[in-house]
Structure formats: C-alpha cells, structure tokens
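Asker: dropping a prediction and its sequence here:
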Amino acid sequence: MFTGIIEELGAVEGLEPRGTGARLRVRCAGVLADAAEGASIAVNGVCLTAVDLRTDGFAADLAPETLKRTNLGDLRHGSRVNLERPVRVGGRLDGHVVQGHVDATGSLVSLAALGDGNWWLRVRVPADVERYLVFKGSVAIDGISLTIAALNGGLLEAAIIPHTYENTSLGTHRPGCRVNIECDILAKYVEKLIGAGREKRGLTMEQLQSMDIQAGR
C-alpha cells in the first residue's frame, strides 16, 4: 500500500521490449536506501517489483496488462517518473490509501500557472472512471495524491501547490499526454456493497412471497 506522497523523482534509463511485455530501467537513489531484491516500488503510481538493484537504480518487468492500462509504455530515455516506497506498518498516512493498481489513463488538458506559485490541473477522465470520483474526494494521478477541486462532464480539476509541482513529474507534462489514474478504493467498495444490497433485497422479496404461500397452507 502507498500514500500518494512522492519520495523521489527518478529518470528512465531505458524501456526494453521483452516478448509481449517490457523491462523498465530507472535511475534513482533515495527509494533504494532500504530496498531488497523483489521489493515493491510505485512508479507513476504503478506498483512494480524491483529487480537488478544497483546503488543508483533498479529494473522492473512490465506485463502486457500494465503496458495496456498505464502510461509506462509511453516513457522514453530521460523521462521523469514519480517514485514511492510502500508505507510501513505503523507509519504515517499523509496522503490517502493508494494500492498501486491503476484504473485507467486520462488525458492532460492543461496545467496553468495561477501567478502565486500554485497551479491548476485539468485532466479528461474516462466515463467508467468518473463514477468513482467525487468533489473534494481523493484521486491518485501518476501516483500523486490529489484532492478533486472540480468535476464536470468528464473533466477533473485539482489545485497543485508549489511543493507538489517542484517535486513530482507534473512539470514535465504537456497537454495531450496520458496520466495514470487510480480512484479511491473506498468508492469501489461502496459500489460493490450497494450492488450486493440491491440483489439481496430482490432475493428477500422472493423469499417473503415464498413464505407467504407456505403460511397459507
């Protein structure tokens, strides 16, 4: 589990095709301080298994599903990526619960300077993802925990403070580029529970009718 608080900006050293997948190589240092072979590291919000660890970087294998559902396949040599280690048991949860399981990609519409060091982000999101987003709710964009400031017609908007802009990959993005989106897991659980409740009520009605018939015997 992650929190959406980016620890380090890494740089892509390469993305090598391997069969139907690929191997991503990232140059970094901070997130490897206590990492071991096979450790989990979130790259742009995608939970990956780190292999071939070195003092200045690591590699990770990307499955076809990862390439299809995320923007990792768009990375090139030198691309900046957001890195985060999993939260430790008993550690602080400064952002929100991020699983590292990206739901879909959105399209960056604009990132506009507000003149006071702050920025305004606008991202076009798919309809099947929008239903899990709510005003003032949480969302992870490229692994960054953000608060939704506005949501209208498939357009998600969020305020970006100077620290976030300076310490994440957002400043390297251009309009039209794809960004990874992970919705708050709580919204999915609520939908599942509501759906199960509806099914249960339908079955309960049938059971009541059956009980009525039996009572009349």
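Answerer: Everything's here; your move.

Asker: okay, CA-based contacts and neighbour counts for the rest of this
Answerer: Will do.

Asker: where do the helices of the chain begin and end?
Answerer: 64-69, 127-130, 162-167, 185-215 (DSSP state H).

Asker: looking at these, spot the one closest to residue 75.
Answerer: For residue 75, the closest of the helices of the chain is helix 64-69, at 10.5 Å, according to C-alpha to C-alpha.

Asker: contacts for the closest one?
Answerer: Contacts of helix 64-69 with the rest of the structure, by C-alpha atoms under 8 Å, 6 or more residues apart in numbering, involve 20, 21, 22, 72, 73, 102, 103, 104, 105.

Asker: surely residue 42 and residue 99 touch.
Answerer: No: under the criterion of C-alpha atoms under 8 Å, residue 42 makes no contact with residue 99, lying 9.2 Å away.

Asker: shared neighbours of those two, anything?
Answerer: residue 2.

Asker: which one of the two has more residues nearby?
Answerer: Each of residue 42 and residue 99 has its neighbours counted (other C-alpha atoms under 10 Å); residue 42 has more, 27 against 21.

Asker: list the contacts for the more buried one?
Answerer: 2, 48, 82, 83, 84, 85, 86, 100, 143.

Asker: how close does the residue nearest the centre of the chain get to residue 133?
Answerer: Centre of the chain computed as the mean C-alpha position; nearest residue by C-alpha atoms, centre = their mean is residue 182, 3.3 Å away. Distance, residue 182 to residue 133, by C-alpha to C-alpha, to the nearest Å: 10 Å.

Asker: next: residue 211.
Answerer: 41 Å.

Asker: compare the two and say which is more crowded by neighbours.
Answerer: Comparing residue 211 with residue 133 by other C-alpha under 10 Å, the one with more neighbours is residue 133, at 19 against 11.

Asker: can you count the residues close to the closest residue to residue 36 other than its chain neighbours?
Answerer: Nearest residue to residue 36, sequence neighbours excluded (C-alpha to C-alpha, 6 or more residues apart in numbering): residue 53, at 7.5 Å. Residue 53: 18 surrounding residues under other C-alpha under 10 Å.

Asker: next one: residue 68
Answerer: Quick note: residue 68 (other C-alpha under 10 Å) scores 13 neighbours.

Asker: so residue 4 touches residue 164, yeah?
Answerer: No: between residue 4 and residue 164 there is no contact under C-alpha under 8 Å: 11.0 Å.

Asker: for residue 29, find the nearest of the helices of the chain.
Answerer: Closest among those, once you apply C-alpha to C-alpha, is helix 162-167, at 14.8 Å.

Asker: another structure for you, compare them:
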Amino acid sequence: MFTGLIEEIGEIVGIIPNPEGKIFSISCRITMENLKIGDSVAVDGVCLTVVDLSENRFSAQAVHESLERSTLGIAKTGNRVNLERAMPANGRFGGHFVQGHIDGIAEIISWKFQSESAVLTIKIPDEFIRFIAEKGSIAVNGISLTIAKKEGLMVSIALIPTTLKTTNLSLKNVRDFVNIEVDLMAKYVENFLHQGKDALTSEKIKGWGFGRN
C-alpha cells in the first residue's frame, strides 16, 4: 500500500526484457535508504518488486499486465519517474490509499498555469469515469490528487507548486500519457451496489438500524 506522496524523481537507466515482462533499473537516492530485495516500490504509480540493488540504483520487475496497463510499456531509458516506497505499518498516512494497481492511462489534454500553480486536464477512459467525483481522489503517476472538476470524460486537477516541483508531472506535455488509479473506496462502493438488484434498499438500511426514530 502507498500514500500517493512522492518521495523523489528517479531516472530509468536500463530496461531488460525477460519472459515475465521487463526489468527496469532506476537511479535514485532517497528510495535506496533501507531498501531490500523483495520490497515494493511504486514507479509512476505502478507497484513493482525489487529484484536487485546496487549503490545508487535498484532493479524491479514489471510483469506483462503492468506493461499493458501503464506507461511503463512505452517507457524508455532516460525517462524520469515518480518513486514511492511502500508505506510501513506504523508510518504516517498523508495522502489517500493507493494500491499501485494501475487501472489505465489517461491523455493530457491541457495545462493552465496560474503563477506557480497549474490546472491539469486529462481525458479519462470511459470505463473508469464512473469512479470519478469532484472533490474525490485519484492517483496520477502515483501522486495522490484531488479532482477539481469533471466534465464528461475530462477531469481537471489543481496542482500546487510543491507537486510541480517534486514530481514528474511538470515534465509532461499535452498529448502525453499518464497512469491513473481511481479511488479504491469508489470501487468497493460500486461492487457493493452491484451485488444484486436489491443489494441496497431502504428496507435493508433500516434493517441495519439506520433511519429509525
């Protein structure tokens, strides 16, 4: 599990295809602290398992499904990626629950800069738009963000100066793609509501003790 608070930006310094998918070697500094083989690291929001370590870089395995669902499938050596180590059980929680299981990719439609801040608009794939709500949460390239506006498939997100300075979003241009993970709670709610035609009714709610005088 991750918080969506990026620890640093790393650089992809090697990509090696293998039968399972691809192994990415990533140069970084903060992420290396206390990192062990077998640990999980979110790379642009994709949860990867560390398979090798050296002095200033780690290597992580991306399986075929992750490559197909995320921008890692088109990543190149030299690309800068957001990094976050898995949240420890006793760690401070500051963003929202991010699993590192990418739902898909979104296209950057526009940037609107306002002094040191910006509004980013992305186009969400149709199959995920039902999970999007204004003032709700979304992870974009692993960053925990709040949705400012939703119009059709277009979702606008306000970015503060710190986010622009400490993540790779400021390196992205119109028509570039970013990874998205919709809010986990929205998925649970939808699953609950679709258990059956009468999965949630006023009678059931009253049966649980709510709505009684």
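Answerer: Looks like it came in fine. Every value quoted in this text rests on a predicted model; they were computed, and no experiment measured them.

Asker: could I get the TM-score for this pair?
Answerer: With the length set by TM-score structural alignment, normalised by the length of the second structure, the two chains reach a TM-score of 0.90; 202 aligned residues with a C-alpha RMSD of 1.7 Å.

Asker: of the contacts of helix 64-69 of the first structure, select the buried ones using a PyMOL command.
Answerer: Applying 16 or more other C-alpha atoms under 10 Å to the contacts of helix 64-69 of the first structure, the buried members can be selected in PyMOL as follows:
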select buried, resi 21+22+72+73+102+104+105
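
Asker: turn the contacts of helix 64-69 of the first structure into JSON lines, including distance to residue 61 of the first structure.
Answerer: Shown next, in JSON lines, are the contacts of helix 64-69 of the first structure (distance: C-alpha to C-alpha, whole Å):
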{"residue": "20", "distance to residue 61 of the first structure": "11"}
{"residue": "21", "distance to residue 61 of the first structure": "7"}
{"residue": "22", "distance to residue 61 of the first structure": "6"}
{"residue": "72", "distance to residue 61 of the first structure": "11"}
{"residue": "73", "distance to residue 61 of the first structure": "12"}
{"residue": "102", "distance to residue 61 of the first structure": "16"}
{"residue": "103", "distance to residue 61 of the first structure": "19"}
{"residue": "104", "distance to residue 61 of the first structure": "19"}
{"residue": "105", "distance to residue 61 of the first structure": "20"}
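
Asker: quick revisit: list the contacts for the residue nearest to the centre of the first structure?
Answerer: Residue 182 of the first structure touches 45, 98, 100, 101, 102, 103, 104, 139, 140, 141, 143, counting by C-alpha under 8 Å, 6+ apart.

Asker: with residue 178 of the first structure instead?
Answerer: Per C-alpha under 8 Å, 6+ apart, neighbours of residue 178 of the first structure: 71, 105, 106, 107, 108.

Asker: I'd say the second one and residue 177 touch.
Answerer: The reference is to residue 105 of the first structure. No: using C-alpha under 8 Å, residue 105 of the first structure makes no contact with residue 177, being 9.6 Å away.

Asker: residues near residue 136 of the second structure, how many?
Answerer: 15.

Asker: could you pull out the strands for the second structure?
Answerer: Taking DSSP state E, the strands of the second structure run over residues 8-18, 21-27, 40-43, 46-53, 57-63, 80-85, 104-114, 117-123, 137-140, 143-151, 154-159, 177-182.

Asker: between these, which one is nearest to residue 194 of the second structure?
Answerer: So among the strands of the second structure, strand 177-182 is nearest, using C-alpha to C-alpha, at 17.9 Å.

Asker: the closest one vs the first structure, average distance?
Answerer: Comparison of strand 177-182 of the second structure with the first structure after fitting gives an average deviation of 0.6 Å (mean C-alpha distance after the TM-score superposition for the first structure).

Asker: residue 212 of the first structure: how many residues sit nearby?
Answerer: 11.

Asker: roughly how far does it sit from residue 206 of the first structure?
Answerer: 10 Å.

Asker: try residue 160 of the first structure
Answerer: Distance from residue 160 of the first structure to residue 206 of the first structure, by C-alpha to C-alpha: 52 Å.

Asker: and those two? Which one has more around it.
Answerer: residue 160 (21 against 12).

Asker: wait, what's in contact with the closest residue to that one other than its chain neighbours?
Answerer: With C-alpha to C-alpha, 6+ apart as the criterion, residue 160 of the first structure has its nearest non-adjacent residue at 4.9 Å, and that residue is residue 119. Listed by C-alpha under 8 Å, 6+ apart, the contact set of residue 119 of the first structure reads 111, 112, 113, 159, 160, 161, 162, 165.

Asker: count of neighbours near the last one?
Answerer: Spelled out, it's residue 165 of the first structure. 15.

Asker: which non-adjacent residue is nearest it?
Answerer: residue 171 (6.0 Å).

Asker: so what's the residue count around the one you found?
Answerer: Neighbour tally, residue 171 of the first structure, other C-alpha under 10 Å: 13.

Asker: before we move on, what about residue 82 of the first structure?
Answerer: For residue 82 of the first structure, using other C-alpha under 10 Å, the count is 24.

Asker: list the contacts of it.
Answerer: When contacts are counted by C-alpha under 8 Å, 6+ apart, residue 82 of the first structure touches 6-10, 42-45, 142-144, 168-169.

Asker: what's the match for it in the second structure?
Answerer: By TM-score structural alignment, residue 82 of the first structure lines up with residue 82 in the second structure.

Asker: from the contacts of residue 182 of the first structure, which two are the most distant?
Answerer: 98 and 104 (14.2 Å).

Asker: which residues does residue 10 of the first structure contact?
Answerer: So residue 10 of the first structure contacts 26, 27, 28, 80, 81, 82, 83 (C-alpha under 8 Å, 6+ apart).

Asker: go with 6 Å
Answerer: 27, 28, 80, 81 (C-alpha atoms under 6 Å, 6 or more residues apart in numbering).
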